[in-house]
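Asker: Got a predicted structure here, sequence first:
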Amino acid sequence: MSTPNPGAVLRGAVDLSSLRNRPQPPAEGAAPASPDAAAAPSLVFDVTDASFGQVLELSRTVPVVVDLWAEWCGPCKQLSPILEKVVMELAGRLVLAKVDVDANPQLAQAFRAQSIPLVVALVGGQPVPLFTGAVPEQQVREVFTQLLQLAAQNGVTGTVPVGEGGESPAEPGEPELPPLHAEAFAAIEAGDYPRAIAAYEKAIAENPRDADARAGLGQVRLLDRVQGVDLQEAREAAAASPRDLDAQFRVADLDLAGGHVDDAFDRLLDLFALLPADERAPVRERLLELFGLVGDADPRVIRARSRLASLLF
């Protein structure tokens, strides 16, 4: 996880030139852009390799936050609702463009998305790095405040009309979260992962079939394990002690949280192969936990399960 740091000077940290000039049809129902009112499909919307040129143009009127995520990424699922909530509260002063990196490899490459979630901003067509990894809601608010200040310094002060192009994607009457789930989400937003873990564990104790609670528990346990861990120090410790389970687990967790799924699986599978049979159980358990976070249907999980089976038999 990196420290949020909106750039004080706009500069082309990534090359977006190949995506800049693609002609795009106007968004359905959108009004023409003006210095005061920007045309956007909503405050939160999906963007693709093909439609990104329109987003770059939009950023000349209103700051655009870009959330690079993937379906298999647990920290992404924790961060995205926080980003959406804060964007909605800012009432059109900035918008959120969501990029599925698996479906949009050109954008993933352009933004150098080596780890996700990756959050950047666009101001006047120029990228501004914000942060990598899941961060608490208060930190998101602070970064967005800095972003708005930076945008104002560069003359980007437009808004998206709320209630026209800026309605919330959530439908009225959307069912509320169960109380323990709501408690867990509130704790996650506050960065209090132990409290979130306790809430999910209580939900599972009350209903062992609560699949959402089990998924949430796995994700927040991962966030709790990697919080505050220095990646370089963790790698050095793992390299110095190849058979140290805690050291290897720590790097595998960091790799998975950063989107390096194959690296995480390969590290644990190599460790599994290195250990005698009577010491392998904890490694297998951690592998199964990480498989559950990524999803059984993911090709990387299927490959890793196949290798694990070959090592077992």
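Answerer: Right, received. Where do you want to start?

Asker: Only C-alpha atoms from now on, for both contacts and neighbour counts.
Answerer: OK.

Asker: And the closest residue to residue 252 other than its chain neighbours, how close does it get to residue 258?
Answerer: Spatial nearest neighbour of residue 252, excluding adjacent residues (C-alpha to C-alpha, 6 or more residues apart in numbering): residue 264 at 4.2 Å. Between residue 264 and residue 258 the computed distance is 10 Å (C-alpha to C-alpha, to the nearest Å).

Asker: Comparison target below:
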Amino acid sequence: MTQQPFSRPGALDLSTLKQPAPARAGLDAGAPATGPAAVAATSYSVNVDEQNFQGVLESSMTAPVLLVFFSPTRMPESVTLASDLAAVAGEFEGRYLVGLVDIDAAPQIAQAMQIPSIPLVLAVVDGRPMPLLQDVLPPEELRQALESVAQQLTAQGIAGRHQPRSAAQTDGEEQVSDPRYAAADAALVSGDVDAAVAEYQKLVDANPADAEAAAGLARAKVLKRTQGADLNEARAAAAAAPDDVEAQILVADLDLLGGHVDDAFTRLINLVARTADPERSKARDHLIELFAAVGNEDPRVLVGRRNLASALF
């Protein structure tokens, strides 16, 4: 199977994120006798084998998949990269799904993808793979790389999200989606954000206590508000008018989509602190909607709520 670069119009240019690779482990390198344990899957990562490989690739039609190829025996430090990437990608609340490919356990996948050496991270969008990283990087550099990719995706209107995997789900199982959200999920996959908002709104109207539907509605609204927005232009406008609620809200929305959750919250909390009604109420209400988009049990939301209370009182 030959790797093909992204070919659709406006495809992501990820080449600038590739790191120069120092001495890397070739796939025919001799293997030491022992190595670290396999990487544990998380809410937004999955151990990939021959059985679920195709399903993981198909997930890239919803949102990007990051395939990280590592070997506990041939290059132990590549396991650290895989673990760190899974942890950092989880901070982006479903913008990425990390596919953990242990080439010792699944050599056929490495052969099919023509992986010459490790470590290697491929970004897969709409089923199309492209090299993203070729070196072991610290978490902060991984975070910067994923933030850059997220911003490019947002600018091109690619804003889908993966659903978190159940903690009880085994790696070999195919994730079962809740049928209640099928119409909304299908709308997001097709890029029809207006339809997704409408479908989530129906669910919320039918059951206001459905926290997952409320979170989906909030996220869909963020996607709708940011369609066609240019991040650099939005930041410049917000810097020029620090008390313009609409300008600040747009940047907060874009920050949220790019994984800068704390920055989005802080921007609006500071706006609440320095404005008066009706601008203050609008900023507060929008911030509460962003809390719902992230999830009310998220630690960052709990901190944000405390900071909002301090700003209000």
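Answerer: Nice, I can see it. No experiment lies behind these values; they were computed from the predicted model shown.

Asker: TM-score for the pair, please.
Answerer: The TM-score (TM-score structural alignment, normalised by the length of the first structure) is 0.58; 236 aligned residues with a C-alpha RMSD of 4.8 Å.

Asker: re the thing from before, the residue nearest to residue 252 of the first structure belongs to a strand?
Answerer: No: counting by DSSP: H, G, I helix; E, B strand; the rest coil, residue 264 of the first structure is located in no strand; its state is helix.

Asker: If I follow the layout properly, it ends up in contact with residue 256?
Answerer: Yes: using C-alpha atoms under 8 Å, residue 264 of the first structure is in contact with residue 256, at 5.7 Å.

Asker: before we move on, the earlier item: name all residues that make contact with the residue nearest to residue 252 of the first structure.
Answerer: Counting by C-alpha atoms under 8 Å, 6 or more residues apart in numbering, residue 264 of the first structure touches 251, 252, 253, 254, 255, 256.

Asker: and with 10 Å instead?
Answerer: 248-258, 287, 290 (C-alpha atoms under 10 Å, 6 or more residues apart in numbering).

Asker: corresponding residue for it in the second structure?
Answerer: Alignment note (TM-score structural alignment): residue 264 of the first structure maps to residue 264 of the second structure.

Asker: ranges for the helices of the stretch 51-200 of the second structure?
Answerer: Taking DSSP state H, counting those that start in this stretch, the helices of the stretch 51-200 of the second structure run over residues 53-58, 76-90, 107-112, 139-155, 182-190, 193-206.

Asker: Nearest to residue 24 of the second structure among those helices would be which one?
Answerer: Nearest of those to residue 24 of the second structure, taken as C-alpha to C-alpha: helix 76-90 at 9.6 Å.

Asker: by contact count, what packs against the closest one?
Answerer: Contact here means 3 or more C-alpha pairs under 10 Å, 6 or more residues apart in numbering; DSSP states H and E; on that basis helix 76-90 of the second structure packs against strand 45-47, strand 65-70, strand 97-102, strand 120-125, helix 139-155.

Asker: The helix or strand where residue 217 of the first structure lies vs the second structure, average distance?
Answerer: For residue 217 of the first structure, the element it lies in under DSSP states H and E is helix 211-226. Here the mean offset of helix 211-226 of the first structure against the second structure after fitting is 1.6 Å, by mean C-alpha distance after the TM-score superposition for the first structure.

Asker: quick one: that helix to helix 193-206, angle?
Answerer: Helix 211-226 of the first structure runs at 150 degrees relative to helix 193-206, counting by axes from the mean of the first three to the mean of the last three C-alpha atoms, to 10 degrees.
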